[in-house]
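> what's the 3D shape of this:
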Amino acid sequence: MTAIPHGRTRRTPLVSALCALVVGSTGLAGCSEDPDAGTNGVGKLPAAQIQSKTTAAAAAVDAVRLSGSVVTSGHTYKLDMSLKADGGTGSVTAEGVAFHLLRVGEQLYLKADASFWNKEDGKAGDGSDTAAADKLDGKYVKVPTGDPSYKKFSGFTDKDLLLDGLLTLHGSLATDGHHEQSGVRTIRITGDGGSGGKLDVSLEGKPYPLRLERAGGAGTLSFSAWGKDFDLEEPAKDETVDYGKQLPSS
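Next up is the predicted model:
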């Protein structure tokens, strides 16, 4: 896939500085630059069309990395995930406990330390709990498809499902000016003046979403590495534990 170019990131500040110098020394007005000059052109479109183009661009690309926080059902999850069509890998932190997810096709693995597996907020309930936690400590545990954890955690590794749920602004759409994210020029669109979410869309290369503030303070996410492939392989057998039909802490 085409990488997002960075060659023009200093152009706007430089031109603005020169413009200010000319105006200050000559008193002439009207020195300005088209903020959409040299861009992919989506900044000139209505907000609804920008949203349509950015969601289409996100759906068409093979891989992406997303990082940030998501608040759902009263819980805050911190994510750093690399995703593509057939799976994903990365870290999730919930309620101060971190764990690693890996999905290859339909097979989902979860890796965490013993404190994750111990019951009662990290305190073992009895000797059997401690033994199970020690057995799973630092291992990739196969998550059975019928386990309650499978649906919950596999969603964090599903590119299309995750982006479909995240890249939604609520309410009346509008544009909110030109901005910059990590050196890339963007156009921002909002829902209901920002209360329904804010989304920065790249003006360079493909109109990929680069930063999202979810409605109602439900988290902020950054998107990067669009189209950059990565290895996705099942862990070695000596790194894997198959616990059976249900995980111990489900």
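
> all contacts plus neighbour counts: C-alpha atoms, from now on.
Will do.

> where's the residue nearest the centre of the chain relative to Gly216, distance?
Most central in the chain under Cα atoms, centre = their mean is Leu66, positioned 2.5 Å from the mean C-alpha point. Relative to Gly216, Leu66 is positioned 20 Å away (Cα to Cα, to the nearest Å).

> cool, and Gly138?
Applying Cα to Cα, the value for Gly138 to Gly216 is 36 Å.

> which parts of this protein are strands?
63-72, 75-84, 87-94, 97-104, 107-111, 140-143, 173-181, 184-191, 198-202, 209-213, 220-224, 240-242 (DSSP state E).

> need those strands in JSON lines with distance to Thr12, can you?
Output for those, formatted as JSON lines (distance: least, Cα to Cα, whole Å):
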{"stretch": "strand 63-72", "distance to Thr12": "27"}
{"stretch": "strand 75-84", "distance to Thr12": "31"}
{"stretch": "strand 87-94", "distance to Thr12": "36"}
{"stretch": "strand 97-104", "distance to Thr12": "41"}
{"stretch": "strand 107-111", "distance to Thr12": "46"}
{"stretch": "strand 140-143", "distance to Thr12": "48"}
{"stretch": "strand 173-181", "distance to Thr12": "11"}
{"stretch": "strand 184-191", "distance to Thr12": "9"}
{"stretch": "strand 198-202", "distance to Thr12": "15"}
{"stretch": "strand 209-213", "distance to Thr12": "19"}
{"stretch": "strand 220-224", "distance to Thr12": "22"}
{"stretch": "strand 240-242", "distance to Thr12": "52"}
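
> Proceed likewise with the subsequent sequence, for comparison:
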Amino acid sequence: MTALPPATTVARARRAALPVALCLGLAAALTACAGEDPDAGTNGVGKLEATAIEAKAKAAADAAQAVRLSGTLVSKGGTYKLNMQLKKSGGIGSVTSKNSTFELLRAGDALYLKADADFWAHADSDGKGASKPPTEEDTAAADKLDDKYVKVPEDDPSYKQLRGFTEMDVLLDGLLGLHGKRSKGDRDTIGGIRTVKVLGAEGGGGTLDVSLQGTPYPVQFARAGGAGVLTLADWNEDFELEAPTKDAMVDYGRELPRTND
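Next up, the predicted model:
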């Protein structure tokens, strides 16, 4: 019969083995970290040069049939907050400017605008950029338009500008352009998606985050000169797009008023 070692001997052996095990584990972890591939489990675009990553992202966006675009856009006409679902045949969503918030819906060439009564009551201007106080007639008409879709006539001066917010290809081509020499930036995670950054002029010409997961879609774009940050999501996810029902519409009856944004 083999004699068992005293309990104190076993305890000493365990105490001696613990630091050794910790050291071995730490060494193994450091070795793993040192040899870890940052592109493991990705689509591989992170290994490419900056210009190639940008080209992949542009090709993916051009081929997509739908996208959700949200964020802030700063232009000569003012600052806008967008939340638009877009596809080739139209779009739907909201636009918030300095003075107002309105919704847009475009199905084909038919464009509809929806806003509250306050928007319609204060939409007219004196033609010199100053608002005119709403008359009783304006207020009465605005109440009828409250939260209703109004069809924008195609010959109305505001049609082209408003339609631009619903044009998928126009928005993507116009908003996602980098300026200056391209360079590859850091890795990041945006909305749970791993990305790699492409910088224009070291960031001064804009920063494009491209997905490292699945198709290399653009995920976020910071425009040059602080002209806004846009997030792009729900790529190729289709959504319903139909003209408003008759009970949700009202005929404005004349050229839409100009807003003072």
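
> care to give me the TM-score?
Between these two chains, after superposing, the TM-score reads 0.86 (TM-score structural alignment, normalised by the length of structure 1); 230 aligned residues with a Cα RMSD of 2.1 Å.

> in terms of neighbours, single out the busier of Gly138 and Gly216 of structure 1.
Set side by side, Gly138 of structure 1 and Gly216 show more neighbours around Gly138, with 17 against 12, by other Cα atoms under 10 Å.

> aligned partner of that one in structure 2?
For Gly138 of structure 1, the aligned residue in structure 2 is Asp147 (criterion: TM-score structural alignment).

> got a list of what its match touches?
Asp147 of structure 2 is in contact with 114-117, counting by Cα atoms under 8 Å, 6 or more residues apart in numbering.

> which two in those are spaced the farthest apart?
Spanning the widest gap among these are Lys114 and Ala117, at 9.8 Å by Cα to Cα.

> mind listing the shared neighbours of the two?
In contact with both Lys114 of structure 2 and Ala117: 146-147, using Cα under 8 Å, 6+ apart.

> which one's more surrounded, these two?
Shown here are Lys114 of structure 2 and Ala117; by other Cα under 10 Å, Lys114 has more neighbours (23 against 20).

> right, and that one touches Leu104 too?
Yes - contact criterion Cα atoms under 8 Å: Lys114 of structure 2 and Leu104 qualify, at 6.4 Å.

> quick revisit: which one of the contacts of Asp147 of structure 2 is nearest Asp143 of structure 2?
In terms of Cα to Cα, no member of those lies closer to Asp143 of structure 2 than Ala117, at 5.2 Å.

> what's the counterpart of the closest one in structure 1?
Checking with TM-score structural alignment, Ala117 of structure 2 has Ala114 as its match.

> do Leu175 of structure 2 as well
Aligned against structure 1 - with TM-score structural alignment as the criterion - Leu175 of structure 2 pairs with Leu166.

> what's the closest non-adjacent residue to that match?
Counting by Cα to Cα, 6 or more residues apart in numbering, the nearest residue to Leu166 of structure 1 once its immediate chain neighbours are dropped is Arg214, at 7.6 Å.

> so what's the one you found up against?
166, 169, 196-198, 220.

> the residue nearest to the centre of structure 1 -> structure 2?
Aligning on TM-score structural alignment places Leu66 of structure 1 opposite Leu69 in structure 2.

> for the closest residue to its match other than its chain neighbours, grab the count of nearby residues.
The shortest distance from Leu69 of structure 2 to any residue that is not its chain neighbour, by Cα to Cα, 6+ apart, is 4.9 Å, and that residue is Leu232. Leu232 of structure 2 is surrounded by 20 other residues when neighbours are defined as other Cα under 10 Å.

> Gln181 of structure 1 too?
When neighbours are counted by other Cα under 10 Å, Gln181 of structure 1 registers 14.

> tell me the residue in structure 2 aligned with it.
In structure 2, Gln181 of structure 1 lands on Ile190 (TM-score structural alignment).

> so its match touches Phe221, yeah?
No - counting by Cα under 8 Å, Ile190 of structure 2 sits too far from Phe221 to count as a contact (11.1 Å).

> residue contacts, the residue nearest to the centre of structure 1?
By Cα under 8 Å, 6+ apart, Leu66 of structure 1 lies in contact with 79-82, 221-224.

> how close does it sit to Ala112 of structure 1?
Distance of Leu66 of structure 1 to Ala112 of structure 1, given as Cα to Cα: 21 Å.

> Leu199 of structure 1 maps to what in structure 2?
Applying TM-score structural alignment, one finds that Leu199 of structure 1 aligns to Leu208 in structure 2.

> so that match touches Pro216, yeah?
No - Leu208 of structure 2 sits out of contact with Pro216 when judged by Cα under 8 Å, with a separation of 11.5 Å.

> more neighbours: these two, which one.
Set Leu208 of structure 2 next to Pro216 and count neighbours by other Cα under 10 Å: Leu208 wins out with 29 against 26.

> residues contacting that one?
For Leu208 of structure 2, the set of contacting residues under the criterion of Cα under 8 Å, 6+ apart consists of 54, 176, 178, 197-199, 218-222.

> in a markdown table, list these along with distance to Pro153 of structure 2 and neighbour count.
What follows is the contacts of Leu208 of structure 2, written out as a markdown table (distance: Cα to Cα, whole Å; neighbours: other Cα atoms under 10 Å):
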| residue | distance to Pro153 of structure 2 | neighbour count |
| --- | --- | --- |
| Glu54 | 38 | 27 |
| Leu176 | 29 | 19 |
| Leu178 | 35 | 22 |
| Lys197 | 42 | 25 |
| Val198 | 41 | 28 |
| Leu199 | 41 | 26 |
| Pro218 | 34 | 26 |
| Val219 | 34 | 26 |
| Gln220 | 34 | 24 |
| Phe221 | 33 | 23 |
| Ala222 | 34 | 26 |
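
> not counting its neighbours along the chain, what's nearest the alignment partner in structure 1 of Lys58 of structure 2?
Aligned counterpart of Lys58 of structure 2 in structure 1: Thr55 (TM-score structural alignment). On the basis of Cα to Cα, 6+ apart, the spatially nearest residue to Thr55 of structure 1 that is not a chain neighbour turns out to be Leu167, at 7.0 Å.

> likewise for Val170 of structure 2?
Of all residues not flanking Val170 of structure 2 in the chain, Gly164 sits nearest, at 7.0 Å (Cα to Cα, 6+ apart).

> could you tell me how many residues sit around that neighbour?
That count, for Gly164 of structure 2 with other Cα under 10 Å as the rule, works out to 12.
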